Structures are given as structure tokens and as C-alpha cells.
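Chemist: show me the folded form of this:
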Amino acid sequence: MKELKITTSFTVYEQLEELPEEILSLMQKAVESRQKAYAPYSEFRVGAALLLDNGEVVLGNNQENACYPSGLCAERVAIYHAGAIYPDARITAIAITASSDNYEVKDPAPPCGACRQSIAEYEIKQKQPIPIYFMGKSGKILKSDSVKNLLPLTFDSSFL
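Modeler: Here you go, the predicted structure:
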């Protein structure tokens, strides 16, 4: 029997001002989108901003529903919207930010499992990794060079 070790690595930015200018602008757009989230049930607001290789920025925020599973996360709102209006564009970066109406979110909030799978699908589709920057409302920002850091054993079409 062998042991399989999987390691991940992240870049840590202690404050927004440390981000590259283009990513700082992207994160600021994610913050603006987060503030428009429809989150009357969880009161947990998430904003996402995608930078595409055509220069466009596509935004998303979480959209909740009284029938909880029917809602959609910010990341998937943005990814599916980008796929619908710019089907040939590649995603070059994703910025994600989360806040709560009830407490200060200081730790970086990573994408949920369903969003990780959706990001993985687009990484595979475009044959290049997507850098993901994520943060809470305040505090440090983490950068993952690829969703594979967050979802190392990815299920993809090769299994079908």
C-alpha cells in the first residue's frame, strides 16, 4: 500500500493594496457586486468578478430562494453568465469576497464545492488554469493559481 500526499500552496496578501492593480480593481468590482446580493435568508453575501481575456468583467452575486436548494452562488452566477454571453472567452482571473449582516467575515471565504466543480469545468474547457483570489469582508486575501489547489482530485469528463 502506498500513501498519496497532496499539497497545495497559496499566495497570501495581507491587505488589498498588495494586490496587482488589475486584480485590486477586479476585487473592488466583486465587493460592489457583493453589496447587491439577494440574501434575505442567510444574510451571507458573496460577490464574484471574472476577468475575461477579451477585457470584459462579468459580475455575479448570490441569489437566494425560500426553497433553499434553488438559490445560486455568486461564482456560478458569474461563470454561467460569462459562458452565455462570451462563450469563446477565457476566464483569466476570479475575485471573490464574502460578508455577513451578522458578524465580520475576516477569513478568506473560498468557493463552495459546487462552485469549485464549475470552475474546474471551465479550467478544463479553456485548457488553462484560472487564478482565484478570495477574501472575507476584511483581512487577508488568498490567491490560488488554479482550482486544483482547492479541488485536487477533480471529477471531469474523462470519467464519463
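Chemist: please count neighbours and contacts with C-alpha atoms only from this point.
Modeler: Will do.
Chemist: okay, now A84: neighbour count?
Modeler: Counted with other C-alpha atoms under 10 Å, residues neighbouring A84 total 10.
Chemist: would you confirm that it belongs to a helix?
Modeler: Yes: under DSSP: H, G, I helix; E, B strand; the rest coil, A84 sits within a helix.
Chemist: now show me the structure for the sequence below, then we'll compare the two:
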Amino acid sequence: MPSFSGLNHVSLSVTDLDASQRFYTQVLGFLAVLDTGTARVCIHKGTGFTIALVRHDGSSGARFDEANPGLDHVGMAAGSREELVEWERRFAELGVEHSPIQDMPLGHHLNFRDPDGIALELQAPTPAYAAAVERMRTEDLSDEEVLAAAEQMVGADFVARQDV
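Modeler: A predicted model of the protein is given here:
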């Protein structure tokens, strides 16, 4: 099966290009690099992750709702739970509404929204999850080995069925 090397970009439909650009550049540290008139492309210099902000003609202007089919949220990587604490402080300083840090089996999550209500998340993996992902990147693991590692981290009841 062909493969791909990673996530390249996310394109988000927005209602106000200026407000969205300000949020992604001033709050999250992206750099706006392209303006086509109906879209702005912003890149994060530290990671190369790219977000395209697009204003579509005829948009309903409705706020994002992850309960509908389509995107649920965009997750961005943080290095540690301590980094998430720093993000919490930054969000508080800038008045960005956010969840408390949630500690889950695979990592720690900090959830927040952009000006259009698009759900965003910063996630720092647990050491076990980070090690498992690194093994997948560097070793030729079988599907069974990957599933066994998942079961070890979250328990058999939560490992995805393969017979769907």
C-alpha cells in the first residue's frame, strides 16, 4: 500500500479572514505567508504545519459545530504537560476560553476554539504513547504488534475492532 509522510496542512472555512488571521498569528504564533483575497495561508515556523483560512462566497456564517459530519477538531502537538500549563497561562492572559488540562490514557489535552468556534486542541503524549509512536516510526512493526501496544496502554475494551 502506498504511504504518506505526515500531515501537510488543514484548510478551515472561516467567516472573517482578518479575525482568524489575528487569532492564529497572535495567539498560536503562526506566520501569515499568503493572501489570495479569499484565503490566507499561515505557517508555524517551528513545525512547518500549515493552516489555510478560507472565506467562501455564499457561506451561511453559521458557527462551527463538531456534532455535524465533517471535522471534529484540529489537534496540535505539545511537547509536555508542562508546556500545556504554559499555554493555559497564555490563553488566560489573552482571554482565550479553554478547558482545563485533561489527563487521558494517551496524553494530556487542552481544548479551545478559534473565532469561528472551530475546536482546537493541544495534546502532549504520555511517555508510553510517545515511545510507542516512535517505535512505529523507526521499526517495521506488524499490525498485531501495534494493536498489542495499544491494548497495553488503554486496555482490551478500548482497542478498535479490525472486522468492521
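Chemist: can you calculate the TM-score here?
Modeler: Scored against TM-score structural alignment, normalised by the length of structure 1, the superposed chains reach a TM-score of 0.23; 71 aligned residues with a C-alpha RMSD of 5.8 Å.
Chemist: so which strand or helix has V133 of structure 2?
Modeler: Per DSSP states H and E, V133 of structure 2 falls inside helix 127-138.
Chemist: what is the helix or strand just after that helix packed up against?
Modeler: Note on helix 127-138 of structure 2: by DSSP H and E, the next helix or strand toward the C-terminus is helix 143-154. With contacts taken as 3 or more C-alpha pairs under 8 Å, 6 or more residues apart in numbering; DSSP states H and E, helix 143-154 of structure 2 sits against helix 127-138.
Chemist: now do the helix it packs on against helix 143-154, angle only.
Modeler: 170 degrees (axes from the mean of the first three to the mean of the last three C-alpha atoms, to 10 degrees).
Chemist: buried set for helix 127-138 of structure 2?
Modeler: For helix 127-138 of structure 2, the neighbour count (16 or more other C-alpha atoms under 10 Å) marks 128-129 as buried.
Chemist: now do stretch 74-85 of structure 1
Modeler: Under the neighbour-count criterion of 16+ other C-alpha under 10 Å, stretch 74-85 of structure 1 has 74-80, 82 buried.
Chemist: from these, which ones fall inside helices?
Modeler: Of those, the ones assigned to helices by DSSP state H are 74-80, 82.
Chemist: what packs against the longest helix seen in structure 2?
Modeler: Ranked by residue count and defined by DSSP H, the top helix of structure 2 is helix 81-94. Packing partners of helix 81-94 of structure 2 (3+ C-alpha pairs under 8 Å, 6+ apart): strand 107-113, strand 119-125.
Chemist: a markdown table for the ones you listed, including mean neighbour count?
Modeler: Shown next, in a markdown table, are the helices and strands packed on helix 81-94 of structure 2 (neighbours: other C-alpha atoms under 10 Å):
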| stretch | mean neighbour count |
| --- | --- |
| strand 107-113 | 20 |
| strand 119-125 | 20 |
